[in-house]
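J.: pasting the sequence and the predicted model now:
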Amino acid sequence: MSYEDESAAVIVLPANNSLSLEDVDPNSGNVPDATVTSSDSLDFSALDDETNRFGAYSKVTLSWEDVKVSLSVDTGKGPACCRSNKDTITKKEILKGVSGLCKPGTFMAIMGASGAGKTTLLNTLAMKNDHKLDESGTILVNGKPLTGRTTSLLSAYVQQEDFFIGTLTVKEVLMFHANLRMGRDVEMKEKKRKVNKVLHELGLKKIENSLCGQPGGMIRGISGGEKKRLSVACELLMNPPLLFIDEPTSGLDSFMARNIVKIIGKLAKANRTVLCTIHQPTSEVFAMFDQLYLVAEGKCAFTGDSADALKFFKSVNYPCPDNYNPADHYIFTLAIVPGEEEECRKRVDEVTGVFAKSEELATLKKNIAVVEKEAQNESDVKTNLEGSRSIFSTQMSANFGRSWKNVTRNPGYTKIRLVQALVISLLGGLAYFNTGNGQESVQDKSGLLFFLITSITFSNVFLQGSTIPEDLPIIKREYRNGMYGIMGALIPRFTLEMPYLIVLTLIQWVITWLMAGLRRNVVAFFTCYAACLAVSVVSTAVGYFVGTASGSPVISAALSPLIILPFFLFGGLYQNEASTPYYFYPIKYGSWFKYAFGMVLISEFEDAEIKCDKVPESLCVFKDGNQVLSYYHLDANDVWFPDFVAILLLSAGFLAFSVLFMWLRVREKRKPIKEKTN
């Protein structure tokens, strides 16, 4: 069965073809997978021609020759600094001099057993590999070398994992990508038209108003196959001539896997150059590939037409049995089976050795040389690849709108924060109910106010520290696609936190103020509220810092106490201002606890009356509130400057560190490929 003979539907409509929006689940927006148009109606060549933008690269021939990838591995035992013999760095070869060629209109499958190097090859060709890898060889597009940035704009890379904001609908996700990737010169009407066309062509029109959904079932959404199609749709908006797709069938059943591969095949037939890794396709899926690239132990075992692979394996005495899936046969033949490593590697060396001396590889290298020679004779045609960059105001507005939808459509997020504020404030209010103004009230009020500052800090740091890492994969992908910068991602998100902080902090403070019987003074009330709000802001910034620095919710949960507790210790309650050792001054003067605690104590005790009617005269330590401030070494003139200003400056500092760590996490960390020398 050939690809051209394949005429079955991508997803079959019900017999009456009467499915409508009324069939959509009102809770999740879900519709069955069997609700999109037949594959025979898909015409990807109808997508807009973008020859003007891509110029000479509107059709792409991708070639690579003698590509090698290795990783430096330290085989020594114990810390490197403590070993006498430090010459223990060895090179682990992942790719061992592979070559290949993929032309426009070609759908190439890169196959191999787990650990063979197929994903590394795809990432190398897409210029997406990690900076820890050493790469060498020649990678050319239409016979010419390109930079990583230019390749990113010229191509699309569909990751194995499908990362989306779960509270957005399918159409909203595509509109977000269209606004930030189609350029500032494209009118909104044209962007909407392009989005609607891609929705139709990829069979997503019926579910355009369905939510993407969140893991764990908190928000139900579209299926795995629909998410994979949405991932392809996001990249297809720019109509790129070069597509890299990593494991498009991962996690899908055979029916949905077939549908996805069929759609990708249609993309290739519209004069695109498509390369995808695939682990173990069914025989029906395997028949859809035009070209096959087999990788084994980092070496090329075969590349060429899928039909020719059968002849090649027969020629090396590993024929595929009748009525057997060829894909399974190739993978099993080239796999390294545990316990049989020596025999398996001998077989792999035999197959790859024959191919290295084959006429097929010699012809391949001649074709690569022809492409390079033709490129030298062609004059350069200007491209407009940078036309996809959006201006900063567009980045801000698009991210602000997305963040707003994410917040308002996630009621659980609001409920959790509200319940948290209510429980903590009620706990503090009940524990310190009606403190009064006697001698014992000094300790009670001091403890209550410090507890309030601490609870606000911990709740915000842990919340942001756990949510930021969850969104990092999305931000990383979109940043590398040039959709927005770090500030365009963080500022809208932080801005939308302010209404929460203002309202929730006010609720927490009012309940505490009323139940504990704190000072009934308008100035004191708003001064304490300002201090608590400032703590909310700085702790949110600290949460951003912890989340971006850790990159993982689990690591963030472990790191948060280590960040908070040193500042907590020198916050003014557990150690007197005059007792701090000089070597802890940096932590002390960087502690928002210190400044906020000073503000609330000044507002509560300045010129306040403290009674001694319940204790003997000899135990009457404080005659008035000013003596309390003197005991804590506080100056009433410091309440706004430096205390309040210092907290705001600390907020700005932690946000600046958040931007730095976010950039370090999402930036392209990649070494340049060392080109081979003749």
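T.: On my side now, so go ahead. Numbering: from 1, shown residues only.

J.: contacts and neighbour counts: CA atoms only from here.
T.: Fine.

J.: what comes up buried for stretch 65-74?
T.: When burial is assessed from 16 or more other CA atoms under 10 Å, stretch 65-74 yields the following buried residues: 65-71.

J.: now what about it, what contacts it?
T.: Among residues not part of stretch 65-74, those counted as contacts by CA atoms under 8 Å, 6 or more residues apart in numbering are 88-100, 132-139, 365, 676.

J.: and the gap between Leu496 and Asn129?
T.: Relative to Asn129, Leu496 is positioned 35 Å away (CA to CA, to the nearest Å).

J.: give me the more crowded residue out of those two.
T.: Asn129 (21 against 15; other CA atoms under 10 Å).

J.: helix/strand/coil for the more buried one?
T.: Here Asn129 takes the coil state, with states given by DSSP: H, G, I helix; E, B strand; the rest coil.

J.: separation between it and Pro469?
T.: Distance, Asn129 to Pro469, using CA to CA: 21 Å.

J.: give me the next element, helix or strand, following the strand or helix carrying Leu101.
T.: When elements are defined using DSSP states H and E, Leu101 is found to belong to strand 89-102. Heading C-terminal from strand 89-102, the first helix or strand you meet, by DSSP H and E, is strand 106-111.

J.: what comes up buried for that following strand?
T.: By neighbour count, with 16+ other CA under 10 Å as the criterion, the buried positions of strand 106-111 are 106-111.

J.: okay, now Ala116: neighbour count?
T.: 23.

J.: shouldn't it be within a helix?
T.: No. The assignment for Ala116 by three-state DSSP gives coil, which leaves it out of any helix.

J.: in what helix or strand does the residue nearest the centre of the chain lie?
T.: Within the chain, the residue whose C-alpha comes closest to the C-alpha centroid is Pro473; the distance, by CA atoms, centre = their mean, is 0.9 Å. Taking DSSP H and E as the definition, one finds Pro473 inside helix 439-480.

J.: ditto for Ala534
T.: Secondary structure here is read from DSSP H and E; on that basis Ala534 sits in helix 522-550.

J.: quick one: that helix to helix 439-480, angle?
T.: Between helix 522-550 and helix 439-480, the angle formed by their directions is 40 degrees, by axes from the mean of the first three to the mean of the last three CA atoms, to 10 degrees.

J.: what's the most distant pair in the buried residues of stretch 65-74?
T.: In the buried residues of stretch 65-74, the most distant members under the criterion CA to CA are Glu65 and Leu71, with 19.4 Å between them.

J.: let's bring in a second model and compare:
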Amino acid sequence: MGHSGAGKTTLLDIIACNISGGVVEGDVRVNGEPVRANKFQKYSCYVLQRDVLLATATVYEALMTSALLRLPLSMPRQQKQARVQLILDELDLNAAANTMIGDDSKGIKGISGGERRRVSVGIGVVTDPSIIFLDEPTSGLDSETAVQLINCLVMLARKHRTVVCTIHQPNSDITDNFDDLLLLARGRCAYFGPWDHSIDYFKSLGYACPMYKNPSDYYMSITHDPEVSEQLADIFTKASKAASLLGDAEEGKCRASINGTNAAATILAWRHSASLPQAASNAHHLLDDDVVLPTVTECSTSMSRGLDCRPACLPTPLSCYQIWVLSVRFTRSWIRDPILLASMAGQYAFAGIFIGLMYLQIGKERNAGVFDWQASLWLILAVLAFTPCETACTLWDAERLLLRRETTSGAYGVGAFFIAKTLATRPFEVLVTTFFGILTYFMIGYQLNFWKLAIFLVIINLFQLILETLGLLCAIVTKTSTLAIIVASATLLVLLSFNGFLISTTPEYFEWIPKSPTCHLRTLRCTSITPSPVDNGHTVKWNIGILVVILFAMRFPCYAFLKIAHKIRFL
């Protein structure tokens, strides 16, 4: 517990091996043993302050998906379903089991804030972890909902689990459930021990909690003063060291001398030290009593029992199975998102009708010029460039957060996510692109030939997939969708400007751009008497093959950058 900026989340991140950036000194130990991050994270779960959940999934589906992704393939599905049902019972989520989680910004009505927080906890505990870390779980909840959540956490803790959470300023109904308290003041420890003994401890230092005042409110008020918080941290540091020495001496663990000085003399000198802050003089007698300043072992007995009672690390399912589970989730999410479906279908329908009306049946007009044909093709490519590119940038914001949370918790790897996203989203993208292509093809009046229509549809679908990959790449290498759209738009502006339609002669300093492997038009020389098709020595099959090569050549760096972004925690 502590003020904003006291270091609560930073400390929790370090303990949970979830730190990124900065320099961490010292080490983290559990039951006296150094912690290995990859192994420790399999025994623990971390619930973020912000609920990162899939809005289109129901509560049961969210928990079941977590179970399918993280529990071993050898475990029968009925057993996984039974575990999910147990979590629903423990967290009091049965009433909302078949309700979508929801998101107001997407127009999807869903569950309440308290239920969302409990779903986040349920997703984490599906593997039955020994330790549960929560970053301000009551943040943003009303008092009654916060108490209900804490009661659920208490029930989890009583089943041989260690629950460690940060909290800002809880009410008395919440603090009554605490076992131990670590009070942080400006990055330092002002108290660490049983919650029930904290009142006596601060009273002995001259900071007696007034009657009828919530102790947590009082602790926050006294640590708000920089001078007082420094004094409290100094007192606790010296007192805890002395208590540790005294405990070792009484148990016979202390060596005969410490740096050439007798241990008992060291403790006695500390007790009568004039350099100790005056408030600490009232705390001297507390060092003889194990009620105040308990050792870390006493505070961690529940952790020891929890780790001893937990099973060994469960093996995760094969990647191919995770790809299948994620593909089903992606498909279900697309189908259930009305705004996403309407926006994508609406964009292509509007653009197709608009272009079709602009160049309505120019194929039947004898006076239709080559420029009109080129313009119609260029507009089609422009729509297929900007629309999927910007859509990919926008969707990545929500997907990024979900990917970061689930990969950090070890639910699956980046490769499984990337392949599943590719497999699940392609059918719908091909469907809307084909609809757009057929609409424009017949409205404009291109040649009524089945094979030429098929070639046209294949080419625009490949082009659409390439530009969607470009948008995803821009989104991965940037932090926000706004910046990603700016980068993508600038890139598309350059690529589309030098395709031979907007400008006939390229300036010398830009000649290298049209030579890049992008879609561009050839110079057309024709007469009005005889047909003059473009012949550059490349067949249609060769051009389609080049588009396929470009597509795969862009997907590979896209995956590579995603892998790097995950490794350096840039997601």
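T.: The structure has been received and is ready for your questions. All values derive from a computational prediction rather than experimental measurement.

J.: now the TM-score, please.
T.: Once superposed, chain against chain, the TM-score is 0.84 (TM-score structural alignment, normalised by the length of the second structure); 516 aligned residues with a CA RMSD of 2.8 Å.

J.: remind me what the helix holding Pro473 of the first structure packs against, helices and strands.
T.: Where contact means 3 or more CA pairs under 8 Å, 6 or more residues apart in numbering; DSSP states H and E, helix 439-480 of the first structure is packed against helix 411-431, helix 486-516, helix 522-550, helix 553-569, helix 592-605, helix 645-666.

J.: separation between the counterpart of Thr391 of the second structure in the first structure and Phe400 of the first structure?
T.: Aligned against the first structure by TM-score structural alignment, Thr391 of the second structure finds its counterpart in Leu463. Going from Leu463 of the first structure to Phe400 of the first structure by CA to CA gives 20 Å.

J.: picking that back up, which bit of the second structure covers the helix holding Ala534 of the first structure?
T.: With TM-score structural alignment applied, helix 522-550 of the first structure matches the range 450-478 in the second structure.

J.: in that stretch, which of the residues would be classed as buried?
T.: By neighbour count, with 16+ other CA under 10 Å as the criterion, the buried positions of stretch 450-478 of the second structure are 453, 456-478.

J.: surely Leu634 of the first structure is in a strand?
T.: No. Leu634 of the first structure sits outside any strand when classified using three-state DSSP, being coil.

J.: surely it touches Met599?
T.: No. With contacts counted by CA atoms under 8 Å, Leu634 of the first structure stays clear of Met599, the gap being 9.1 Å.

J.: which one's more surrounded, those two?
T.: The residue with the greater number of neighbours, taking Leu634 of the first structure and Met599 and applying other CA under 10 Å, is Met599; the counts read 28 against 20.

J.: ok so, going back, output the helices and strands packed on helix 439-480 of the first structure in a markdown table; the columns should cover distance to Glu190 of the first structure.
T.: Output for these, formatted as a markdown table (distance: least, CA to CA, whole Å):
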| stretch | distance to Glu190 of the first structure |
| --- | --- |
| helix 411-431 | 34 |
| helix 486-516 | 24 |
| helix 522-550 | 36 |
| helix 553-569 | 40 |
| helix 592-605 | 50 |
| helix 645-666 | 30 |
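
J.: ok, which of these comes nearest Lys299 of the first structure?
T.: Of all those, it is helix 645-666 that lies closest to Lys299 of the first structure, at 30.6 Å by CA to CA.

J.: average gap between that closest one and the second structure?
T.: Between helix 645-666 of the first structure and its aligned partner residues in the second structure, the average distance after superposition works out to 2.2 Å, using mean CA distance after the TM-score superposition for the first structure.

J.: which residues in the second structure does that helix match up with?
T.: By TM-score structural alignment, helix 645-666 of the first structure lines up with residues 545-566 in the second structure.

J.: mind reading off the mean deviation between the helix holding Ala534 of the first structure and the second structure?
T.: Counting by mean CA distance after the TM-score superposition for the first structure, helix 522-550 of the first structure comes out at 1.7 Å.

J.: now do stretch 393-402 of the first structure
T.: Its match in the second structure and stretch 393-402 of the first structure itself, once the structures are fitted together, sit a mean 0.8 Å apart by mean CA distance after the TM-score superposition for the first structure.

J.: residue range for that stretch in the second structure?
T.: Applying TM-score structural alignment, one finds that stretch 393-402 of the first structure aligns to the residue range 320-329 of the second structure.

J.: hang on, the earlier thing: in space, what's closest to the match of Thr391 of the second structure - neighbours in sequence excluded?
T.: Using CA to CA, 6 or more residues apart in numbering and skipping residues adjacent in sequence, the residue nearest Leu463 of the first structure is Gly543, 7.2 Å away.

J.: from memory the one you found sits against Pro469, does it?
T.: No. Shown here, Gly543 of the first structure and Pro469 do not form a contact pair, counting by CA under 8 Å, at 10.6 Å.

J.: before we move on, the earlier item: kindly reformat the buried residues of stretch 65-74 of the first structure as CSV and extend each row with distance to Phe392 of the first structure and secondary structure.
T.: As requested, the buried residues of stretch 65-74 of the first structure are exported to CSV (distance: CA to CA, whole Å; DSSP: H, G, I helix; E, B strand; the rest coil):
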residue, distance to Phe392 of the first structure, secondary structure
Glu65, 40, strand
Asp66, 41, strand
Val67, 38, strand
Lys68, 39, strand
Val69, 37, strand
Ser70, 39, strand
Leu71, 38, strand
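
J.: let me see the residues that make contact with the match of helix 645-666 of the first structure.
T.: Counting by CA under 8 Å, 6+ apart, 404, 414-415, 418, 459, 462-463, 465-466, 469-470, 472-473, 476-477, 517, 571 sit against stretch 545-566 of the second structure.

J.: may I see the buried residues of that stretch?
T.: Of all the residues in stretch 545-566 of the second structure, those buried under the rule 16+ other CA under 10 Å are 547-548, 550-551, 554-555, 558-559, 562-563, 565-566.

J.: which residues in the stretch 151-300 of the first structure form strands?
T.: Using DSSP state E, counting those that start in this stretch, the strands found in the stretch 151-300 of the first structure span residues 155-158, 242-246, 273-277, 291-296, 299-305.

J.: so the first one aligns onto which residues of the second structure?
T.: Using TM-score structural alignment, strand 155-158 of the first structure lines up with residues 44-47 of the second structure.
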